[in-house]
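S.K.: I need the structure of the sequence given here:
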Amino acid sequence: MGIRTIIVLPYDAQWKQDFTAIKAELQEALDGLALRIEHVGSTSVPGLSAKPIIDIDVVIRDESMLEAVIAALGRIGYRHEGNYGIAGREAFGYEGKEHLRDHHLYVCPLDSPELKRHIAFRDYLRSHPEAVHEYSRVKEEGAELYPHDIDRYIEHKSPFIEGIYRKIGI
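M.R.: Sure thing, here's the model as predicted:
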């Protein structure tokens, strides 16, 4: 696979349109199985620097929906990859999506703590421009310091994220 370089770019308004295109494809395939499809992660926050990968949470009523969702997503090229050790969040990989921006797809039941964290963090940043500025700085610095080490990059930005979680009571 080779060495991957961590690239953090300034906010790009195109990310919102990229999410909309992915969401439309997902909605058609899921045909009512999802309660909603949320744009989460850094690309969902105007003004925030980010790796140009769209993070998406498909919200389902509960775990009983998962099997039907896995089948529906499988029909359009997504494969279920399990929860990667994070309860309440099922990850999906994909092939044949060259027409869409790179993205991470997760399926979360409505009562998922991980979903709650994603939404609360996003919404906090959307309403706190000073936090957006600081988080952009931290992420850009991490990408510069650790351009080929995703674990160290994540470790670098973790204190900022944990600080926001404390502020919002998560």
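S.K.: going forward, measure contacts and count neighbours with C-alpha atoms only.
M.R.: Fine.
S.K.: Leaving out the residues flanking it, which one is nearest to D18?
M.R.: Leaving out its chain neighbours, the residue that sits closest to D18 by C-alpha to C-alpha, 6 or more residues apart in numbering is R101, at 6.1 Å.
S.K.: Let's see this one next, to set against the first:
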Amino acid sequence: MTTVEIVGGPEALEITLHDYDPRWPDVFVEHRNRIREALAPSVVEIEHIGSTSVPGLAAKPIVDIVVAVDDITAEEDYLEPLIAVGYELRVREPGHRLVRTPARDVHVHLYERGAAAIDEYLLLRDHLRRDADDCALYERTKRSLLTRRWDDMNDYADAKTDVITAVKERARAARTE
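M.R.: Here you go, the predicted structure:
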């Protein structure tokens, strides 16, 4: 049985999409530097992921970052330093932790180095950056989901799964061409 701890419980929120903001990469760089400094001397991999990492794509104004750490179970090595520089723990589950800013405008996903989830995030990001048709499809899907009320961000994310899976299948196929 998989145990997922959502710190603070489900949160009702209004999901809005914003046109692409060219400041999002700068927000990523600011947080990448903060994370790198907090976790020094450990060498961690830090990548900008999610819709805010795709130029031109409308997105929720939340910058998503993925960080690869050596041992996800050694929370003292990364969680305590991140909390000390202002992030808050939101999700703890096997193989994954999520911390975020108090303003909820930056989400930092932590995985163990080599985790398949990291490759999946990067596969989607890189494909959407290259493929205008799939990028447009993904944006249309997100816009259509805005017509519904979401009691929790996780439910909204789950509703995009079929489209994301199809896009990633095309991305894998494009790699072999």
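S.K.: Can you pull the TM-score for these?
M.R.: The TM-score (TM-score structural alignment, normalised by the length of the first structure) is 0.81; 163 aligned residues with a C-alpha RMSD of 2.6 Å.
S.K.: wait, what's in contact with the residue nearest to D18 of the first structure?
M.R.: D18, I53, I54 (C-alpha atoms under 8 Å, 6 or more residues apart in numbering).
S.K.: The first one maps to what in the second structure?
M.R.: Correspondence of D18 of the first structure to the second structure, assessed by TM-score structural alignment: V27.
S.K.: same question, the last one
M.R.: Counting by TM-score structural alignment, I54 of the first structure lines up with V63 in the second structure.
S.K.: Does that match touch D26 like I think?
M.R.: No. Between V63 of the second structure and D26 there is no contact under C-alpha atoms under 8 Å: 10.1 Å.
S.K.: With neighbour numbers in mind, choose between those two.
M.R.: V63 (23 against 10; other C-alpha atoms under 10 Å).
S.K.: how far away is the nearest residue to the more buried one once chain neighbours are set aside from R32 of the second structure?
M.R.: Using C-alpha to C-alpha, 6+ apart and skipping the chain neighbours, the partner closest in space to V63 of the second structure is V106 (4.7 Å). Distance from V106 of the second structure to R32 of the second structure, counting by C-alpha to C-alpha, to the nearest Å: 11 Å.
S.K.: So which residue is dead centre in the second structure?
M.R.: D64 (3.7 Å; C-alpha atoms, centre = their mean).
S.K.: and the residue lying closest to it once chain neighbours are set aside, what is it in contact with?
M.R.: Once flanking residues are discounted, D64 of the second structure sits nearest to H107: 4.9 Å by C-alpha to C-alpha, 6+ apart. By C-alpha under 8 Å, 6+ apart, H107 of the second structure lies in contact with I62, V63, D64, I65, L98, V99, R100, T101.
S.K.: Next: V108 of the second structure.
M.R.: V108 of the second structure touches D64, I65, V66, V67, L98, V99, R100, counting by C-alpha under 8 Å, 6+ apart.
S.K.: Check the alignment and tell me where T165 of the second structure lands in the first structure.
M.R.: Using TM-score structural alignment, T165 of the second structure lines up with E162 in the first structure.
S.K.: residues of the helix or strand that its match is a member of that come out buried?
M.R.: According to DSSP states H and E, E162 of the first structure maps onto helix 150-168. Neighbour counts over helix 150-168 of the first structure (16 or more other C-alpha atoms under 10 Å) mark Y153, H156, K157, I164 as buried.
S.K.: The last one: what's it in contact with?
M.R.: Right, I164 of the first structure. Per C-alpha under 8 Å, 6+ apart, neighbours of I164 of the first structure: F121.
S.K.: Distance check, it against A72 of the first structure.
M.R.: Taking C-alpha to C-alpha, one finds I164 of the first structure at 35 Å from A72 of the first structure.
S.K.: Helices of the second structure, start to end?
M.R.: Per DSSP state H, the second structure has helices spanning 24-39, 75-84, 116-130, 132-145, 153-159, 161-176. These are given in chain order.
S.K.: want to throw the ones you listed into TSV with distance to E45 of the second structure?
M.R.: Formatted as TSV, the helices of the second structure follow (distance: least, C-alpha to C-alpha, whole Å):
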stretch	distance to E45 of the second structure
helix 24-39	9
helix 75-84	13
helix 116-130	10
helix 132-145	25
helix 153-159	24
helix 161-176	22
